[in-house]
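Enquirer: no FASTA, just this:
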């Protein structure tokens, strides 16, 4: 009898655990003391409006999941999100001349913080994704500073790096069909 009372509770508490289907883009790579994993999923709705291409005009939502490695020299704990990075992307279908470029935005979703953008692709096919990962900006009001003194300081920011991934895009399926 008590089992039937638990069913509505389980349905309510487990409903938030459903996530959109993410499709991995290659294997995670290392850069500047961080692990950079790339995925895509169906385009997403975003707040604030206008931050990126509307979902209705996009084919995918590209993401870079970036976390600190154990040997991170900039003070980030292993597995933690690394904020304030500048991430530029370039996408090209193998049999096309069209280059798709843009910048990822920092954002948060039900599975945690990441960098991403809604993107209109050049149709189905094999793509090359290049991510240019740069350290936080310096010298303006929204800088992400670092301690440099002997007692509490961390290493200088890493040098920008470029990572390349390959993947086949055949669609993301029907929204809500996951």
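Expert: It's in. Owing to the predicted nature of the structure, the values given are computational and were not obtained by experimental measurement.
Enquirer: alpha carbons only for contacts and neighbour counts from here, please
Expert: Noted.
Enquirer: which residues does the closest residue to residue 173 other than its chain neighbours contact?
Expert: Using Cα to Cα, 6 or more residues apart in numbering and skipping residues adjacent in sequence, the residue nearest residue 173 is residue 42, 7.7 Å away. Counting by Cα atoms under 8 Å, 6 or more residues apart in numbering, residue 42 touches 20-21, 59-61, 172-173, 175.
Enquirer: turn these into a markdown table, columns for secondary structure.
Expert: Conversion of these to a markdown table gives the following (DSSP: H, G, I helix; E, B strand; the rest coil):
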| residue | secondary structure |
| --- | --- |
| 20 | coil |
| 21 | coil |
| 59 | coil |
| 60 | strand |
| 61 | strand |
| 172 | coil |
| 173 | coil |
| 175 | coil |
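Enquirer: name only those of the residues you listed that count as buried.
Expert: Buried by 16 or more other Cα atoms under 10 Å: 20-21, 59-61, 172, out of these.
Enquirer: which among these gets closest to residue 144?
Expert: Set against residue 144, the nearest of the buried ones among the contacts of residue 42 by Cα to Cα is residue 61 (26.2 Å).
Enquirer: ok, and here's another one to check against it:
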């Protein structure tokens, strides 16, 4: 009897049925630390979303803009370093440097092959330099969305921070041909 060894990546695809192909992400600045959180911003080609209709269709957008929000080492809200922080309300504002044109909106929480994040498909104002402002609200921003927090002396965690903003600058020159990564 003869056994053929497969590369580990091939075994993963056979076992899970998941493709290892991924889209090229373009980092927007360096990750920023604020309020016990590490906030990283990236963009890639627009994506298709389930359920349909919850954000701008990929065919009508230029990019899929993401905020990866993870607990930093100094997080006092009960999350371990590197944990994704759920139940936030993340707003974005993009300003084109040379014209001052703006577009703004809110991200929705979602998951992709590289993990959970907040994101939206966005139509830009053409190639050029942009400033991105992210405003992060704790779960208390939405009174109907409850993510409980222990407050007793023995097991309690710190209160959620007030809303805060972080800013990045980047140059958008396109994302290339879909599938060309």
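Expert: Arrived safely, thanks for sending. All values reported here derive from a predicted model rather than from experimental measurement.
Enquirer: now the TM-score, please.
Expert: Remark: TM-score between the superposed chains equals 0.92 [TM-score structural alignment, normalised by the length of structure 1]; 176 aligned residues with a Cα RMSD of 2.0 Å.
Enquirer: rewinding a little: what do we get in structure 2 for the residue nearest to residue 173 of structure 1?
Expert: Matched across to structure 2, residue 42 of structure 1 falls on residue 45, judged by TM-score structural alignment.
Enquirer: what segments of structure 1 are strands?
Expert: Assigned by DSSP state E, the strands in structure 1 fall at 23-24, 29-31, 34-41, 60-68, 86-93, 99-103, 105-109, 112-119, 125-134, 161-169.
Enquirer: same list, those, but as TSV with distance to residue 47 of structure 1 please.
Expert: Below are these laid out as TSV (distance: least, Cα to Cα, whole Å):
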stretch	distance to residue 47 of structure 1
strand 23-24	23
strand 29-31	29
strand 34-41	18
strand 60-68	14
strand 86-93	19
strand 99-103	17
strand 105-109	9
strand 112-119	12
strand 125-134	24
strand 161-169	26
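Enquirer: on that earlier part again, which one of the buried ones among the contacts of residue 42 of structure 1 is nearest residue 111 of structure 1?
Expert: The closest of these, once distances to residue 111 of structure 1 are taken by Cα to Cα, is residue 20, at 9.9 Å.
Enquirer: what does the closest one align to in structure 2?
Expert: For residue 20 of structure 1, the residue aligned by TM-score structural alignment is residue 23.
Enquirer: that older thread, out of the strands of structure 1, nearest to residue 147 of structure 1?
Expert: Nearest of the strands of structure 1 (Cα to Cα): strand 60-68, 17.6 Å.
Enquirer: what range in structure 2 does the closest one sit on?
Expert: Going by TM-score structural alignment: strand 60-68 of structure 1 matches residues 63-71.
Enquirer: which residue is the nearest non-sequential neighbour of the counterpart of residue 91 of structure 1 in structure 2?
Expert: Taking TM-score structural alignment, the alignment pairs residue 91 of structure 1 with residue 94 from structure 2. Computed as Cα to Cα, 6+ apart, the closest residue to residue 94 of structure 2 that is not its neighbour in sequence is residue 132, at 4.7 Å.
Enquirer: ok, now which ones touch the alignment partner in structure 1 of that neighbour?
Expert: Here residue 132 of structure 2 is matched to residue 129 in structure 1, going by TM-score structural alignment. Counting by Cα under 8 Å, 6+ apart, residue 129 of structure 1 touches 89-92, 164-167.
Enquirer: how far away is residue 129 of structure 1 from residue 153 of structure 1?
Expert: Noted for residue 129 of structure 1: a distance of 35 Å to residue 153 of structure 1, by Cα to Cα, to the nearest Å.
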